[in-house]
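Student: need coordinates for the following:
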Amino acid sequence: MTGRRVVITGIGVLAPGGVGVKDFWSLLSEGRTATRGITFFDPAPFRSRVAAEIDFDAEASGLSPQEIRRMDRAAQLAIVATREAVADSGLDVGAMDPYRLGVTIGSAVGATMGLDEEYRVVSDEGRLDLVDHEYAIPHLYNYFVPSSFAAEVAWAVGAQGPSTVVSTGCTSGLDSVGYAVELLREGSVDVMIAGASDAPISPITMACFDAIKATTPRDDAPEQASRPFDGTRNGFVLGEGSAVFVLEELESARRRGAHIYAEISGYASRCNAFHMTGLRPDGEEMAEAIRVALDEARIAGDRIDYINAHGSGTKQNDRHETAAFKKSLGDHAYRTPVSSIKSMVGHSLGAIGSIEIAACALAMENNVVPPTANLHTADPECDLDYVPLTARDHRTDTVLTVGSGFGGFQSAMVLARVEGSTR
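Tutor: Presented below is the predicted three-dimensional model:
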């Protein structure tokens, strides 16, 4: 390990209610929700009929007809987010040694929308037991291999260094960035394009979450359906989105006069080896990930100014991570603002970890903590400061963001302000 410090110098975001960083931050800082009734397909057969969809026009976003034809929606989101991040960074990727430029993209469910749609076509709406492959699009193979996401991003920026997809469920967006940080620290690359993308709002995904009653059935009030930490919460709202970052070594960024959003100073991931979907209420595994991330960042828990919670809006998750914050931060947990942006943009599975990193960097940039929307009813088991309803002006120099995923994955990341970094 070289001990090199890794910073964020470019951000690109496509999220429900906010295509681009500016609109994304406007939504969060104003406490608006982007959850609504599903429009992508007829949701009538399903228990949960709400989602957080992006009003995304691929052609208007600069994708060519061939790119639109070739790529699943999740890959399209990743490419548009990548272009915004690179432009925001001011980095001339074309002038770089391509072997020193790498890519890591996280995704929990890959090309779900494309696969679902193509199955409908080749099976004649499910009527054929033996599907007719002649009706499939020529690029169907790319839908089967999530590695195509990383390949598309690498082609878009001319990266010939390490190119990887990280798929660890709902922590994929944190873990992909964490992996990119390690490659930079060890000196294997000079710049990483890192982030995540998922577009899972499809019949098959809704059916799967319906079966285990993980998503909310609050269909009569879609905009109030996502209620993390609220006493009336009853499941999460499925979302979609992508966030991509330009990551580079601190001194290199300073030499080229780049704007630095934040340093990624600590990261850790743990697994509870307990249950595919269940969580222990004591939050021990998440607490351990937080402690290790803090140790890597070389800061004490009482230095954390804001916690971006996983905050899915399921009873067991919100209880689990509340306990984890208390275990890892002690009494300081009670004095630290905590919020969940899933209350506004839903849960985009593998993408949400990266979208939340973007939210943290922007919270630091603006010294504003985004709120937890729809939090009206206190829950005695969730007794921290969850910043209900309205954003809060708050000096934010050090941020903790966490993720929790099916399979028992628990990840934590620490972001810190770099002194002297100004727009």
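
Student: CA only for contacts and neighbour counts going forward, please
Tutor: Fine.

Student: quick check: what element follows the helix or strand residue 7 falls within along the chain?
Tutor: Assessed by DSSP states H and E, residue 7 sits inside strand 6-15. As assigned by DSSP H and E, the chain's next helix or strand after strand 6-15 is strand 18-19.

Student: for that following strand, packing partners?
Tutor: Packing partners of strand 18-19 (3 or more CA pairs under 8 Å, 6 or more residues apart in numbering; DSSP states H and E): helix 21-30.

Student: can you point out the buried residues in the helix it packs on?
Tutor: Under the neighbour-count criterion of 16 or more other CA atoms under 10 Å, helix 21-30 has 21, 23-25, 27-29 buried.

Student: same question, stretch 28-41
Tutor: 28-29, 31-38.

Student: okay, how far is it across that stretch, tip to tip?
Tutor: In stretch 28-41, first residue to last residue: 27 Å (CA to CA, to the nearest Å).

Student: in stretch 184-201, what's buried?
Tutor: Along stretch 184-201, these residues count as buried under the neighbour rule (16+ other CA under 10 Å): 184-185, 187-201.

Student: now the helices for the protein?
Tutor: Ranges of helices in the chain, per DSSP state H, are 21-30, 65-70, 73-89, 112-122, 140-144, 147-157, 172-185, 203-211, 250-255, 284-297, 315-329, 342-345, 352-366.

Student: would you do the same for the sequence below? I want to compare the two.
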Amino acid sequence: MARRAVITGIGVTAPGGIGTQPFWDLLVSGRTATRRITAFDPAAHRCQVAAEIDFDPLLHGLTRQEVRRTDRATQLALVSATEAVLDSGLVIDGELAERTGVALGSAVGGTTTLEREYAVLSNGGKDWVLDPAYAVPHLYEGFLPSSIAAEVAIRTGALGPASVISTGCTSGIDSVGYAAELVRDGAADVMITGATDAPISPITLTCFDSIKATSARNDDPATACRPFDRNRTGLILGEGSAVLVLEEYEHARRRGATIYAEVAGYAARCNAFHMTGLKADGREMAEAINLAMAEAGLNAEDIDYVNAHGSGTKQNDRHETAAVKRSLGEHAYRTPMSGIKAIVGHSLGAIGSIEIAACALSIKHGVVVPTANLTEADPECDLDYVPNTARERRLDAVLTVGSGFGGFQSALALTSGGRAA
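Tutor: Model prediction:
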């Protein structure tokens, strides 16, 4: 019998509230968590808005030692992983620990730690030669993205394969796709998977300012990001983490686990075209969608909902609209398609997993979450983007797609617990 990978636990740490339930409540409400940046003074930057998390790691179960040695991105992942394992009902020890792995995604790893410590070691940038005497003892953890997987493995007791996947803004989809492959191939029975990023820092904002990808709508932070809207001006950075417990179906069924959804298909492509540019025809994303559907055994007419990348940049919105039309044909016009980045920001490598969590919850609750701030549609974006108000709908098959700098295009198909059963 072919092995299958199902989601049995979800943990989310995102703007608007810590935990899966506050995250879901925010999405359904259509309210946005974007605001003027408080982590540092953003006055010198073109974009001064982001979706931040009000997060105290000590209040959310981390030890002082964990806080001292880890970057904010790792801390977010630890909190999400703890919630996900608790939600799954698994006790990871003994033989199960040997059969449990970790696969996490991150685009920028320990950026926050590295930037903060560089400022200290260089005396605020005045000294060319850095003085290591001022370095914190665990600075290397910020430098090595693999430390995120190691820390999650330590906290959860997972002794199986552990890795970090970094493919820019598709990292959160690619990590879950890779984890599902390990489960289906028999390399693990359980995978703790997802992604995390905490990119809200001066260096990250400067990078996005330089290519004018971020919105400069600083006078109205709540509506700064407007996916698929005629008046959009760019994306808004966010931070966050989503961790899923991915489990072999028969293993989950035998213990009576709650199944949110099955990871039924996954594919990735690269457009080999441009570091930040996208081809207008959406061909590479469409190919990833087609391959993910084929692996899941789905036809275009089976798709009930598409979770959009929906970054709020003109080239991305038009690119993925073209890709969905190319893959789903006429069915694209009958399929709701919405994005959550206007609500929780674009947390780079983390957002793909946050969106997968949103899709699994949408399947569970039978609700399509809205695209916030969509008031005047771009004529070139002519699909059903579920503007501003959530919609009840039975969801048996869902697609989520991602697009990343470097030309990365990824797609993942989720099917309902009814199909998994």
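
Student: got a TM-score for the pair?
Tutor: Once superposed, the chains reach a TM-score of 0.99 (TM-score structural alignment, normalised by the length of the second structure), with 421 aligned residues with a CA RMSD of 1.0 Å.

Student: before we move on, back to that, among the buried residues of helix 21-30 of the first structure, which one lies nearest to residue 393 of the first structure?
Tutor: Checking these against residue 393 of the first structure by CA to CA gives residue 29 as the nearest, at 9.9 Å.

Student: about what we covered before: let me have the buried residues of helix 21-30 of the first structure in a markdown table, extended by distance to residue 89 of the first structure.
Tutor: Formatted as a markdown table, the buried residues of helix 21-30 of the first structure follow (distance: CA to CA, whole Å):
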| residue | distance to residue 89 of the first structure |
| --- | --- |
| 21 | 13 |
| 23 | 18 |
| 24 | 18 |
| 25 | 17 |
| 27 | 22 |
| 28 | 22 |
| 29 | 23 |
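
Student: ok, the spatially most central residue of the second structure to residue 122 of the second structure distance?
Tutor: In the second structure, the residue lying closest to the centroid (CA atoms, centre = their mean) is residue 351, at 2.2 Å. Distance, residue 351 of the second structure to residue 122 of the second structure, by CA to CA: 32 Å.

Student: got it, and residue 196 of the second structure?
Tutor: According to CA to CA, residue 196 of the second structure and residue 122 of the second structure sit 28 Å apart.

Student: do the same with residue 266 of the second structure
Tutor: From residue 266 of the second structure over to residue 122 of the second structure (counting by CA to CA), the distance is 44 Å.

Student: try residue 101 of the second structure
Tutor: Noted for residue 101 of the second structure: a distance of 39 Å to residue 122 of the second structure, by CA to CA.

Student: more neighbours, the two?
Tutor: residue 101 (29 against 16; other CA atoms under 10 Å).

Student: on that earlier part again, quick one, which of the helices of the first structure is packed in tightest?
Tutor: helix 342-345 (a mean of 31; mean count of other CA atoms under 10 Å).

Student: after superposition, how close is it to the second structure?
Tutor: Helix 342-345 of the first structure, aligned to the second structure and superposed, deviates on average by 0.5 Å (mean CA distance after the TM-score superposition for the first structure).

Student: what do you get for stretch 80-89 of the first structure?
Tutor: Looks like 0.2 Å for stretch 80-89 of the first structure (mean CA distance after the TM-score superposition for the first structure).

Student: report the distance from that stretch to the chain centre.
Tutor: 16 Å (CA atoms, centre = their mean, to the nearest Å).

Student: leaving out sequence neighbours, find the closest residue to residue 362 of the first structure.
Tutor: Counting by CA to CA, 6 or more residues apart in numbering, residue 362 of the first structure lies nearest to residue 25, which is 7.1 Å off, once chain neighbours are set aside.

Student: now do residue 107 of the first structure
Tutor: Using CA to CA, 6+ apart and skipping the chain neighbours, the partner closest in space to residue 107 of the first structure is residue 350 (4.7 Å).

Student: and for the aligned residue in the second structure for the one you found, the neighbour number?
Tutor: By TM-score structural alignment, residue 350 of the first structure lines up with residue 349 in the second structure. Neighbourhood size, residue 349 of the second structure [other CA under 10 Å]: 35.

Student: again, but for residue 262 of the second structure
Tutor: Neighbour count of residue 262 of the second structure, defined by other CA under 10 Å: 28.

Student: now residue 46 of the first structure
Tutor: Residue 46 of the first structure has 15 nearby residues by other CA under 10 Å.

Student: can you tell me what it aligns to in the second structure?
Tutor: With TM-score structural alignment as the criterion, residue 46 of the first structure lines up with residue 45 in the second structure.

Student: wait, that match sits on residue 209?
Tutor: Yes - Residue 45 of the second structure lies in contact with residue 209 (CA atoms under 8 Å); the separation is 7.1 Å.

Student: contact partners for residue 162 of the second structure?
Tutor: Residue 162 of the second structure is in contact with 101-103, 149-150, 153, counting by CA atoms under 8 Å, 6 or more residues apart in numbering.

Student: go again with 7 Å.
Tutor: By CA atoms under 7 Å, 6 or more residues apart in numbering, the residues touching residue 162 of the second structure are 101-103, 149.

Student: ok, so of those, who is nearest residue 274 of the second structure?
Tutor: residue 103 (27.6 Å).

Student: how many neighbours does that closest one have?
Tutor: Look at residue 103 of the second structure: counted by other CA under 10 Å, it has 30 neighbours.

Student: isn't it right next to residue 175, touching?
Tutor: Yes - the pair residue 103 of the second structure and residue 175 passes the contact test of CA atoms under 7 Å, sitting 5.7 Å apart.

Student: which neighbours do those two have in common?
Tutor: Common contact partners of residue 103 of the second structure and residue 175 (CA under 7 Å, 6+ apart): 193-194.

Student: now the strands for the stretch 301-423 of the first structure?
Tutor: Taking DSSP state E, counting those that start in this stretch as the test, the strands found in the stretch 301-423 of the first structure are 306-308, 338-339, 368-369, 392-393, 398-405, 409-416.

Student: average gap between the second one and the second structure?
Tutor: Translated: strand 338-339 of the first structure. Strand 338-339 of the first structure sits 0.5 Å off on average (mean CA distance after the TM-score superposition for the first structure).

Student: just checking, what packs against that strand?
Tutor: The contact analysis (3 or more CA pairs under 7 Å, 6 or more residues apart in numbering; DSSP states H and E) places strand 338-339 of the first structure against strand 306-308.
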